[in-house]
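**Student:** how would this look folded up:
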Amino acid sequence: MADKALRRKAKVAIFISGTGTNMAALLYASLLDASPYEIVLVASNREDAAGLEIASAEGVPTFVHSHKGHSRAEHDAAMEKALVSAETEYLVLAGYMRILSDDFVRRWEGRILNIHPSLLPKYKGLDTFARAIAAGDSHAGASVHIVTPELDAGEVLAQARVAVRSGETPETLADRVKYAEHQLYPRAVADYVSRSYDAGYLYDRVSEMALALPESHSRDSHGLPAFRVGTEKSGKFFAHFSENHHGSEHIAVLVKTGGIDELLNLVEAHPETYFKPAYYGASGWVGLILNRPGVDWDHVADWLERSWRSVAPARLTKLRDAADMF
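**Tutor:** Got it, this is the predicted structure:
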């Protein structure tokens, strides 16, 4: 795994509308030495949101912008300006009682998390505990999920189950689920923001992209997981996955450049993105660094395809060109 000393804390902002108990759980978890995130902003649409005082007492910057008298787009723009000013990388919703506009969500795609009081995909929306009790469910609970334009429909990252007791009411069930939420949310946020440093997660993403290219398959090369195009017998390598190879501090995908001059130019111009890998660098392979914040996965996909094209048979590249025309 990547050296923990290389990691820096992810910058997380939290939107609240009320008491902010989940916000407090996230905030105090962030103050632990091992936390992979820090809270850089707590913002609300309500000036009287009690959670603002908790955040302020701990030295966390706060921001308030009332939604009253403003369109959804205007209000979202003001909140987003505060996020950008705080250099936010991830937004966490914790009792934020406003539905974000589709445009806002798309701009922050994959970087907004929410906690919902049910075991999704069950009971999207409101009155989740009453619905669980009425259905005779043995358990209720909470789900942390990625926010998408469709309400409560994003990928579920983690869940906590809470037993439904005999004679349970929505109120008593809600009280106990809240305890579970306070354990669940900080752990789920920590796991999610840490994925950019997790070799297994990064390999899975690279592998999915590489193997989606025509006639690609995986095979180890000099101790590295790698990807080839063509037959098992005569295929050619177009990418290698490197985790701290030859003492490197990077988790990276190695791809083919046009030669040593291009490689050196890339490394000199963008040392935060590229490096010259040991052994492979002499042959014009460049390391595209993955264990860093803000990786552009479309950029990674483009490099994989370019590298694939450099060694793929002409019949495959022609077929792909034809397919891209439609």
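**Student:** could you use CA atoms for every contact and neighbour count after this?
**Tutor:** OK.
**Student:** my guess is residue 206 is in a helix, correct?
**Tutor:** Yes. Under DSSP: H, G, I helix; E, B strand; the rest coil, residue 206 falls within a helix.
**Student:** show me what contacts it?
**Tutor:** Contacts for residue 206 (CA atoms under 8 Å, 6 or more residues apart in numbering) come out as 241, 253.
**Student:** residue 238 and residue 228, how far apart?
**Tutor:** Distance of residue 238 to residue 228, given as CA to CA, to the nearest Å: 6 Å.
**Student:** check residue 220 too.
**Tutor:** Residue 220 is 10 Å from residue 228, by CA to CA.
**Student:** ditto for residue 244
**Tutor:** Distance, residue 244 to residue 228, using CA to CA: 21 Å.
**Student:** and these two? Which one has more around it.
**Tutor:** Set side by side, residue 244 and residue 228 show more neighbours around residue 228, with 26 against 15, by other CA atoms under 10 Å.
**Student:** can you tell me the closest non-neighbouring residue to the more buried one?
**Tutor:** Of all residues not flanking residue 228 in the chain, residue 237 sits nearest, at 4.1 Å (CA to CA, 6 or more residues apart in numbering).
**Student:** distance from stretch 31-41 to the middle of the chain?
**Tutor:** Here stretch 31-41 is found 16 Å from its chain centre; the criterion is CA atoms, centre = their mean, to the nearest Å.
**Student:** spit out the contact partners of the spatially closest residue to residue 109 that is not a sequence neighbour.
**Tutor:** Leaving aside its chain neighbours, residue 109 sits nearest to residue 148 (7.4 Å; criterion: CA to CA, 6+ apart). By CA under 8 Å, 6+ apart, the residues touching residue 148 are 102, 105, 106, 109, 154.
**Student:** tally of neighbours for the fourth one?
**Tutor:** If you count neighbours by other CA under 10 Å, residue 109 ends up with 14.
**Student:** let's see this one next to it:
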Amino acid sequence: MAEKARIVVLISGAGTNMAALVYASRIGDCPYEVVLVASNDPAAAGLALAAAEGIATFALPHKGMTRDAHDAAMEAAVLESGADTIVLAGYMRILSDGFVERWAGRMLNIHPSLLPKYKGLDTHARAIAAADSHGGTSVHLVTPELDAGEVLAQVRVPIVPGETAESLAERVKLAEHQLYPRAVADYVSRWRNPGWLLEQLRARALALPETSEQESFGSAGFRVGEGKSGKYFAYFSERPHGHDRIALLAKTSGMDELHGLVEDQPETYFKPAFYGASGWVGIILDRPDLDWGDVDAWLQRSWRSVAPKRLTRLLDIADEF
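**Tutor:** The predicted model follows:
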């Protein structure tokens, strides 16, 4: 089984969503473990629950501290825990932009509305006042703008006749306890999800000039050029012949480079059984430490090796300066 993601949960109160995350992590093959629960309130009830479950805790009151100083202390505790993801669960502090930016793509929050509706507070009352048919909850990535990050998952909760903000909040809380563990698990394990990996690769490949997607031998392939004159420059291969990995296949300069890459970095590269004889290299995508900048570089290089001269001429001139 792959190594579990290590998450820190930040709380300010009872920690019911934190508890849902903890107990979900103890079931089956959950892809994450909670390594620290931290709070800006030493009296937060959730800290005692975490301690009872054998989870390390950290608490530091924010009163009398600047936001940056308090965030720095919280982040230091996170780093010391060895965590790779921060999950906010009722953490009633607005984080500094610097903290959020350093953890971009690695910090999640849950919000009691169907974002982008009703950012901020009083979400249930606002949904009822607007005569909405449903309230709900959303898990999203944290960005410097409040409640504005990419929405990863949502659950809708019906608003019934005679609904109050309090009654709706109770049912939305139940939905949160189901949604948050599932959304966190899906997010931290996305690096081994073929659908997510293909989506990322497709967006990058089709952003290059005059490219299109065309299936080849059951795999998604990407071509440059028009009509029959178009040429493949990349393939997405899910567990290619003889390899139990998910990979990008791209063109190298030849067999010497291919063999050198495979010999020097076997954890990253392999020789594809079907395409390797033509100098294509397999670049393993299902790695938690994958650098998408490297993937972009391989796509551009492979595209450039087969693209029509009219497309590459300006790039060739730029390389001379």
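**Student:** any idea what the TM-score comes out to?
**Tutor:** The TM-score (TM-score structural alignment, normalised by the length of the second structure) is 0.93; 319 aligned residues with a CA RMSD of 2.0 Å.
**Student:** what span of the second structure lines up against stretch 147-167 of the first structure?
**Tutor:** Counting by TM-score structural alignment, stretch 147-167 of the first structure falls onto residues 142-162 of the second structure.
**Student:** so how far is residue 180 of the first structure from the residue located most distally from the centre of the first structure?
**Tutor:** Outermost residue of the first structure with respect to the C-alpha centroid, by CA atoms, centre = their mean, is residue 167; its distance is 39.7 Å. From residue 167 of the first structure across to residue 180 of the first structure, the span is 20 Å (CA to CA).
**Student:** ok, now residue 7 of the first structure?
**Tutor:** On the measure of CA to CA, residue 7 of the first structure and residue 180 of the first structure end up 29 Å apart.
**Student:** so who does the residue mapped onto residue 118 of the second structure from the first structure touch?
**Tutor:** Aligned by TM-score structural alignment, residue 118 of the second structure pairs with residue 123 of the first structure. By CA under 8 Å, 6+ apart, residue 123 of the first structure lies in contact with 131, 132.
**Student:** now residue 123 of the first structure, what's its secondary structure?
**Tutor:** From three-state DSSP, the assignment for residue 123 of the first structure is coil.
**Student:** ok, average deviation of stretch 300-309 of the first structure from the second structure?
**Tutor:** Its aligned residues in the second structure lie a mean 0.9 Å from stretch 300-309 of the first structure after superposition (mean CA distance after the TM-score superposition for the first structure).
**Student:** other residues contacting that stretch?
**Tutor:** The contact list for stretch 300-309 of the first structure, computed with CA under 8 Å, 6+ apart, reads 209, 210, 213, 229, 238, 239, 255, 256, 257, 288, 317.
**Student:** quick check: it aligns to which part of the second structure?
**Tutor:** The aligned range for stretch 300-309 of the first structure is 295-304, by TM-score structural alignment.
**Student:** in that stretch, which residues are buried?
**Tutor:** Along stretch 295-304 of the second structure, these residues count as buried under the neighbour rule (16 or more other CA atoms under 10 Å): 295, 298, 299, 300, 301, 302, 303, 304.
**Student:** returning to that earlier point: straight-line length of the match of stretch 147-167 of the first structure, end to end?
**Tutor:** Counting by CA to CA, you get 34 Å between the two ends of stretch 142-162 of the second structure.
**Student:** so which residues of the stretch 51-200 of the first structure form strands?
**Tutor:** For the stretch 51-200 of the first structure, the strands defined by DSSP state E, counting those that start in this stretch cover 62-64, 90-93, 112-116, 139-146, 156-163.
**Student:** coming back round to it: please identify which pair of the buried residues of stretch 295-304 of the second structure lies farthest apart.
**Tutor:** 295 and 304 (14.1 Å; CA to CA).
**Student:** which residue lines up with the residue nearest to residue 228 of the first structure in the second structure?
**Tutor:** Alignment note: residue 237 of the first structure maps to residue 232 in the second structure; criterion TM-score structural alignment.
**Student:** SS state for residue 318 of the second structure?
**Tutor:** Of the three states, residue 318 of the second structure takes helix under three-state DSSP.
**Student:** re earlier: so what touches the helix or strand containing the residue nearest to residue 228 of the first structure?
**Tutor:** Here residue 237 of the first structure sits within strand 236-243, counting by DSSP states H and E. With contacts defined as CA under 8 Å, 6+ apart, strand 236-243 of the first structure is touched by 1-2, 199, 203, 206, 210, 221, 224-230, 250-256, 304, 307-308, 310-312.
**Student:** hmm, residue 170 and residue 137 of the second structure touching each other?
**Tutor:** No. The criterion here is CA atoms under 8 Å, and residue 137 of the second structure misses it with residue 170 at 11.8 Å.
**Student:** and those two? Which one has more around it.
**Tutor:** Each of residue 137 of the second structure and residue 170 has its neighbours counted (other CA under 10 Å); residue 137 has more, 24 against 11.
**Student:** perfect, that will be all.
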